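Novice: what follows is a protein structure lacking sequence information:
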């Protein structure tokens, strides 16, 4: 029986254990450049089998929150290279999450103050994070988006390809995770509640999944499937997203991914940061059926699960063979040495919710390790 602390090969990556640091937006990268605090923060957590970075914008258009990092400028890539060097020096493995927020943005964050883009021109009942002139942060309503024109979509796909290539070749990452979850651009194309298109990217399941597969093919063509993972959240209502019948939609997604040789599939179970048993549609969502659809389609990548896992639940998931890896989010915020704490059953620090977004070292790099 496998345990959380056993090593595992995931695509091209040899991991020391099966504990993953989940992607966590922290809004501490002014001008979209990771700085000294980010170097410390990630290197402190390098004992994770794998670190998935906070979501990182593939382009200026893809940015939706203030002070989140990017991958589209030289200074941003240089900042990330300092992070990856520090993580590698500490013995860790780190992949970057490739992000285009789509409609979850604000005009003030967009190139030239333009409208955010999405599958359709439907405004999200959601908020984003901005920095006020005095330096303090505030959450504000997202701006009205415009629908991407069909002719613009190849350019978006190329942004993913270029960001992935730069992440490996310039920033020194071990791989990438494509962000296909939580109501951001790819998810906006997937879901019937946000995609009302009538072209080749809307309507049928085959059409709504087209962007996801084209992005995956572009990224794997640039860096290899063994360095590529993807994050999905089949039923989350995050960022005002919904689908009338998510089971066949996401079964089709993972079946299509099964033939593409990805390193891992990262699944958010239930409502992101909320109830694990949350579902949409007229019946509960079956994650076992989802995984079965992936395996039946030839998918060999690691099955990575996330949302509300504690040690007991994680041990059961890995021990029973349901999951290969388990990602922890808030627990890693407050416990840089989470792996050793879990292994030795040491009491965990409690995260300070007030310091999650924006700020400085407080609630970021100052959590103590166990004695």
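Specialist: Nice, thanks for sending it over. This one's a predicted model, so the numbers in the text were calculated from it and none came from an experiment.
Novice: alpha carbons only for contacts and neighbour counts from here, please
Specialist: Noted.
Novice: I figured residue 51 hits residue 88, correct?
Specialist: No: the criterion here is CA atoms under 8 Å, and residue 51 misses it with residue 88 at 11.0 Å.
Novice: the two: which is more packed in?
Specialist: residue 51 (25 against 16; other CA atoms under 10 Å).
Novice: and the more buried one, that's in a strand?
Specialist: Yes: counting by DSSP: H, G, I helix; E, B strand; the rest coil, residue 51 is found in a strand.
Novice: show me what contacts residue 309?
Specialist: Contact analysis of residue 309 by CA atoms under 8 Å, 6 or more residues apart in numbering lists 326, 327, 328.
Novice: try it against this one:
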């Protein structure tokens, strides 16, 4: 059996190990959506993981949901991301940009055009969101026209091309966590009567069209998608057909020859086993809250080819080194997750830092 430190080929790239830095929103981009100067340092510090998946990055103005999240659809965005990808590559790492359209999980105060959010249907998620003036209820979104849905597919395609121009090794479509792609999948958020609503096949159509368009644009071996089957958050409910929905969706995605499928799993184990049977390429599994002593368990059993980690990678720039020597991990500081400066972003200490401090004493 492979272990976590065994190299693996993912799409067309060779990874030095089977551990992945999961995508995590940090809300530290500049006002125009370009990554801040600290972002290059932040990601480069963590380049020893096999693959970095960046924070969710919007493909358009409409795609933004939260304050100061990055984009990848203007020349300035491309130049900003190039500093990040260069820094990661110079440190021997690999990086995929995650493309995330927030859909109804948006507030006009957080977007560059200050317009009402867009979604499959005019159904509010029923939760508040942080804005520059504090917590506010998320307004009811505007239902997208059929032409707007197709334009959004084109926006994803264009953003993927710009990400590769910026030096990314590939892109991951964010189809999880209650954002636009999953909103199309869930009957609680999608009551459309056109070809994007109703049946399982129709509700899956948007996800499949986005993945197919990106694969055509940059190559299937540079294209990936993240899903979170069965997750219930922010008003998302995939209903009693959830298992059948993902059997269809994963089966159709499998035909596209994508680089990998990334599953955020916190649901029924049998569904995950079923996905493994239907997916014939690299599978990344993320189990939120997985304890340290279970790292590598899914790889050891063959359920996963790689495993992704969020908080431990966030708080430990030398995550891989600490695992190799059995060193304790820094605890993540929740108060600094979103927004701010270098605190809780690029200032987490490494083992070398700790040794230097000890010698100084």
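Specialist: Happy to help now that I have it. Bear in mind the structure is a predicted one, so any value in this text is a computation, not a measurement.
Novice: superposing both, give me the TM-score.
Specialist: Overlay of the two chains. TM-score (TM-score structural alignment, normalised by the length of structure 2): 0.94; 349 aligned residues with a CA RMSD of 1.3 Å.
Novice: coming back round to it: tell me which of the contacts of residue 309 of structure 1 persist in structure 2.
Specialist: Listed in the original numbering, the contacts of residue 309 of structure 1 still in contact in structure 2 form an empty set (both residues aligned by TM-score structural alignment, their matches' CA atoms under 8 Å).
Novice: which of those residues fall within strands?
Specialist: Using DSSP state E, the subset of the contacts of residue 309 of structure 1 located in strands is 326, 327, 328.
Novice: map the second one onto structure 2.
Specialist: When structure 2 is aligned by TM-score structural alignment, residue 327 of structure 1 is paired with residue 308.
Novice: now do the contacts for its match.
Specialist: Residue 308 of structure 2 touches 19, 20, 21, 22, 284, 285, 286, 287, counting by CA under 8 Å, 6+ apart.
Novice: next one: residue 202 of structure 2
Specialist: 195, 196.
Novice: name the residues of stretch 105-122 of structure 2 that are buried.
Specialist: Buried residues in stretch 105-122 of structure 2, defined by neighbour count with 16 or more other CA atoms under 10 Å: 105-112, 115-122.
Novice: correction: the previous question concerned stretch 306-326 of structure 1.
Specialist: Neighbour-count burial for stretch 306-326 of structure 1, counted by 16+ other CA under 10 Å, picks out 306-309, 314-315, 317-318, 322-326.
Novice: as a markdown table, those with secondary structure and distance to residue 246 of structure 1 would be great.
Specialist: Formatted as a markdown table, these follow (DSSP: H, G, I helix; E, B strand; the rest coil; distance: CA to CA, whole Å):
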| residue | secondary structure | distance to residue 246 of structure 1 |
| --- | --- | --- |
| 306 | strand | 18 |
| 307 | coil | 18 |
| 308 | coil | 21 |
| 309 | coil | 23 |
| 314 | helix | 25 |
| 315 | helix | 28 |
| 317 | helix | 23 |
| 318 | helix | 25 |
| 322 | coil | 21 |
| 323 | coil | 21 |
| 324 | coil | 23 |
| 325 | strand | 23 |
| 326 | strand | 23 |
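Novice: from those residues, which is closest to residue 125 of structure 1?
Specialist: Taking CA to CA as the measure, residue 307 is the one of the buried residues of stretch 306-326 of structure 1 closest to residue 125 of structure 1, at 22.6 Å.
Novice: average distance between the host helix or strand of residue 38 of structure 2 and structure 1?
Specialist: Secondary structure from DSSP states H and E places residue 38 of structure 2 in helix 37-45. After superposition onto structure 1, helix 37-45 of structure 2 lies on average 0.7 Å away from the residues it aligns with, using mean CA distance after the TM-score superposition for structure 1.
Novice: counting contacts, what elements does that helix pack onto?
Specialist: Contact analysis of helix 37-45 of structure 2 by 3 or more CA pairs under 8 Å, 6 or more residues apart in numbering; DSSP states H and E lists helix 75-90 as its packing neighbours.
Novice: what residue in structure 2 is paired with residue 185 of structure 1?
Specialist: Per TM-score structural alignment, residue 185 of structure 1 is aligned with residue 180.
Novice: so what's its match up against?
Specialist: Contacts of residue 180 of structure 2 by CA under 8 Å, 6+ apart are 100, 101, 102, 103, 104, 119, 120.
Novice: tell me which element the aligned partner of residue 237 of structure 1 in structure 2 is part of?
Specialist: Aligned counterpart of residue 237 of structure 1 in structure 2: residue 232 (TM-score structural alignment). Under the criterion DSSP H and E, no helix or strand holds residue 232 of structure 2.
Novice: burial of residue 232 of structure 2, as a residue count?
Specialist: Neighbour count for residue 232 of structure 2, taken as other CA under 10 Å: 14.
Novice: how close does it get to residue 178 of structure 2?
Specialist: 8 Å (CA to CA, to the nearest Å).
Novice: ok, now residue 91 of structure 2?
Specialist: For residue 91 of structure 2 relative to residue 178 of structure 2 (CA to CA), the value is 33 Å.
Novice: more neighbours, those two?
Specialist: residue 178 (27 against 15).
Novice: residues touching that one, list them.
Specialist: Taking CA under 8 Å, 6+ apart, we find residue 178 of structure 2 in contact with 105, 233, 234, 235, 236.
Novice: among the residues you listed, which ones are buried?
Specialist: 105, 234, 235, 236.
Novice: as TSV, those residues with secondary structure and distance to residue 11 of structure 2 would be great.
Specialist: Compiled in TSV, these are given as follows (three-state DSSP; distance: CA to CA, whole Å):
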residue	secondary structure	distance to residue 11 of structure 2
105	coil	31
234	coil	33
235	coil	34
236	coil	31
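Novice: mind putting these into a markdown table with distance to residue 195 of structure 2?
Specialist: As requested, these are exported to a markdown table (distance: CA to CA, whole Å):
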| residue | distance to residue 195 of structure 2 |
| --- | --- |
| 105 | 23 |
| 234 | 24 |
| 235 | 23 |
| 236 | 20 |
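Novice: residue 210 of structure 2: which of those residues is nearest?
Specialist: For these, the nearest to residue 210 of structure 2 is residue 105 (19.0 Å; CA to CA).
Novice: ok so, going back, check the buried residues of stretch 105-122 of structure 2 and tell me the two furthest apart.
Specialist: 112 and 121 (22.1 Å).
Novice: just the strands from the stretch 201-350 of structure 1, written as ranges.
Specialist: 228-232, 264-268, 302-306, 325-328 (DSSP state E, counting those that start in this stretch).
Novice: wait, which of these is closest to residue 201 of structure 1?
Specialist: Smallest distance to residue 201 of structure 1 across the strands of the stretch 201-350 of structure 1 (CA to CA): 18.4 Å, for strand 228-232.
Novice: just how off-centre is that closest one within its chain?
Specialist: Here the centre of strand 228-232 of structure 1 is set off from its chain's centre by 7 Å, with CA atoms, centre = their mean, to the nearest Å.
Novice: fine by me, thanks again.
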